[in-house]
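In: pasting the sequence and the predicted coordinates here, then a few questions.
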Amino acid sequence: MLLRNNKLVEKSSHGTFRVPWLTLFFAGMVIGIYALGKNAFNIFVFDRSAIANGEFWRVFTGHIVHYNFDHLFWDVLAFIILGAVVELNDRRQLGPSFLISSLGVSFWLYYYEPMIVTYCGLSGALNGLLVTASMILWNKTESRMYLFVMLSTIGKICYEFSTNQTVFVTMSSQPVPVSHLVGFISGLICFFLLRKKFNVIE
């Protein structure tokens, strides 16, 4: 800690190696749940009828289970990258961003997509986390590259809507591109709410 203007401030950790422990812990938990097999999947998956019968935990846990290894691999890889960016630049935004994006997707699917009976995977929430990571880095560096990343993500979502196919992942079930769009919008809303509350971007 340093004394500056009669206030204690944290010394810069620039140049030191930091580990995104929260991100790695959560990624490990997701992998562990997948390793538990079908029984764990059935307990945690977003299931419309089960939620209607009071199993409300599924609106969140549905995002941490996966249909197959390919689905798991790409989701966890993206989460580690995006989660690390957010955690190492502003840890306070990691949990709220992921939680709000997850619940935003579940809320939309439950109330506005009645044909979707089951849903699982991190990808919807990851689109929200991508917004948070991109906006944090853009505000810090003023590099237009991060705005390009967000525009590219919008393009990817449009592609998924037009082709009804996902990018990267081979799915054994019907893809749900609307979850990516809702996650993206939720992440954008969450970032600006947190920015105003925490005043983390100068």
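Out: Structure received.

In: CA only for contacts and neighbour counts going forward, please
Out: Will do.

In: and the contacts of the host helix or strand of residue 189?
Out: Secondary structure assignment for residue 189, by DSSP states H and E: helix 177-198. Contact partners of helix 177-198, identified using C-alpha atoms under 8 Å, 6 or more residues apart in numbering, comprise 93, 96-98, 100-102, 104-105, 108-109, 123-132, 135, 154, 157, 160-161, 164, 166, 201.

In: over to stretch 77-87?
Out: Residues contacting stretch 77-87 (C-alpha under 8 Å, 6+ apart): 20, 22-24, 27, 93-94, 122, 126, 129-130, 132-133, 136.

In: who wins for neighbours among those?
Out: Scoring the contacts of stretch 77-87 on neighbours with other C-alpha atoms under 10 Å, the highest-scoring entry is residue 129 at 35 neighbours.

In: before we move on, the earlier item: pipe the contacts of stretch 77-87 into CSV and attach distance to residue 192 and secondary structure per row.
Out: Shown next, in CSV, are the contacts of stretch 77-87 (distance: C-alpha to C-alpha, whole Å; DSSP: H, G, I helix; E, B strand; the rest coil):
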residue, distance to residue 192, secondary structure
20, 23, coil
22, 22, helix
23, 22, helix
24, 26, helix
27, 26, helix
93, 11, helix
94, 14, helix
122, 22, coil
126, 17, helix
129, 13, helix
130, 14, helix
132, 9, helix
133, 12, helix
136, 11, helix
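
In: ok, second structure coming up, stack it against the first:
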Amino acid sequence: MPLLSRSLFLSFIVISLIGILAQLPSLHDLLEWDRQAIMAGQWWRILTGNVTHTNWTHLAMNLAGLIILVFLFRFNLTACRLATILTILGCIVGLSMFLTELGKYAGLSGILHGLFIWGACLDIRQHRSGGKLLLGAGLVKIGWDLSTGGSVETAALIQASIAVEAHLAGALGGFVLACAFNKVQSHESFNEV
């Protein structure tokens, strides 16, 4: 059995290519989450801001995190489910940025926190060892981010402050998606009986 299904691996490649293309200056300026541009009617930025990054190091860190999470939660992921989760979490994170003072936002980390919490919750439901530990670690990480403002070292690497609000929004979105997923799974199981 391969480490990742072909469809999940191809999904990761597509997401990586989108992230790389979004780093091109002309596209980056068109896709970045920008409060004023969104308020002027450029609504796509709510979602596309998540695929832009402050620099190449930021993109590499986020893609490394994504491949680790896809591998970690591969038993609950299909290419379609991954695309759906990333899109919904992207909208949640993008919309939540209006609750902050930020004028601009870039990065996938809010979505990654959501995917992490989603996967940990599903692992708990499926009685996988380590699910509770993962969820606890995720909650501690988010609490630490909120209390400290995030890692100073990471902020230096990405040349921007850490948008800890995006981490919280993503995590809350991941929890809601896990609950919805559990409800759908329970409903499908009930209908099979």
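Out: Happy to help now that I have it. These numbers come from a predicted model, not from an experiment.

In: and the contacts of stretch 77-87 of the first structure as a markdown table, adding distance to residue 78 of the first structure?
Out: Formatted as a markdown table, these follow (distance: C-alpha to C-alpha, whole Å):
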| residue | distance to residue 78 of the first structure |
| --- | --- |
| 20 | 14 |
| 22 | 15 |
| 23 | 11 |
| 24 | 12 |
| 27 | 10 |
| 93 | 17 |
| 94 | 14 |
| 122 | 9 |
| 126 | 7 |
| 129 | 10 |
| 130 | 9 |
| 132 | 13 |
| 133 | 12 |
| 136 | 17 |
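
In: any idea which of these is closest to residue 72 of the first structure?
Out: Nearest to residue 72 of the first structure among the contacts of stretch 77-87 of the first structure: residue 122, at 8.4 Å, using C-alpha to C-alpha.

In: now do the helices in the first structure.
Out: Per DSSP state H, the first structure carries helices over the ranges 21-35, 38-44, 48-52, 58-61, 69-90, 94-112, 123-141, 145-163, 177-198.

In: tell me the buried residues in the helix holding residue 189 of the first structure?
Out: 177-191, 194 (16 or more other C-alpha atoms under 10 Å).

In: how big's the offset between it and the second structure?
Out: Once fitted to the second structure, helix 177-198 of the first structure is off its aligned match by 1.1 Å on average (mean C-alpha distance after the TM-score superposition for the first structure).

In: chain center to that helix: distance?
Out: 10 Å (C-alpha atoms, centre = their mean, to the nearest Å).

In: over to stretch 139-153 of the first structure?
Out: On C-alpha atoms, centre = their mean, the centre of stretch 139-153 of the first structure falls 17 Å from the chain's centre.

In: quick check: buried residues in it?
Out: The neighbour-count check on stretch 139-153 of the first structure (16+ other C-alpha under 10 Å) flags 146-147, 150, 153 as buried.

In: of all the helices of the first structure, which lies closest to residue 2 of the first structure?
Out: Closest among these, using C-alpha to C-alpha: helix 69-90, at 20.0 Å.

In: roughly how far does the residue most central in space within the second structure sit from residue 126 of the second structure?
Out: Note on the second structure: the residue nearest the mean C-alpha position is residue 111, at 1.3 Å, using C-alpha atoms, centre = their mean. Going from residue 111 of the second structure to residue 126 of the second structure by C-alpha to C-alpha, to the nearest Å gives 22 Å.

In: equivalent analysis for residue 99 of the second structure, please.
Out: 34 Å.

In: next one: residue 150 of the second structure
Out: 31 Å.

In: same check, this time on residue 14 of the second structure
Out: Taking C-alpha to C-alpha, one finds residue 14 of the second structure at 29 Å from residue 126 of the second structure.

In: next: residue 149 of the second structure.
Out: 33 Å.

In: please apply the same query to residue 60 of the second structure.
Out: Counting by C-alpha to C-alpha, the gap from residue 60 of the second structure to residue 126 of the second structure is 31 Å.
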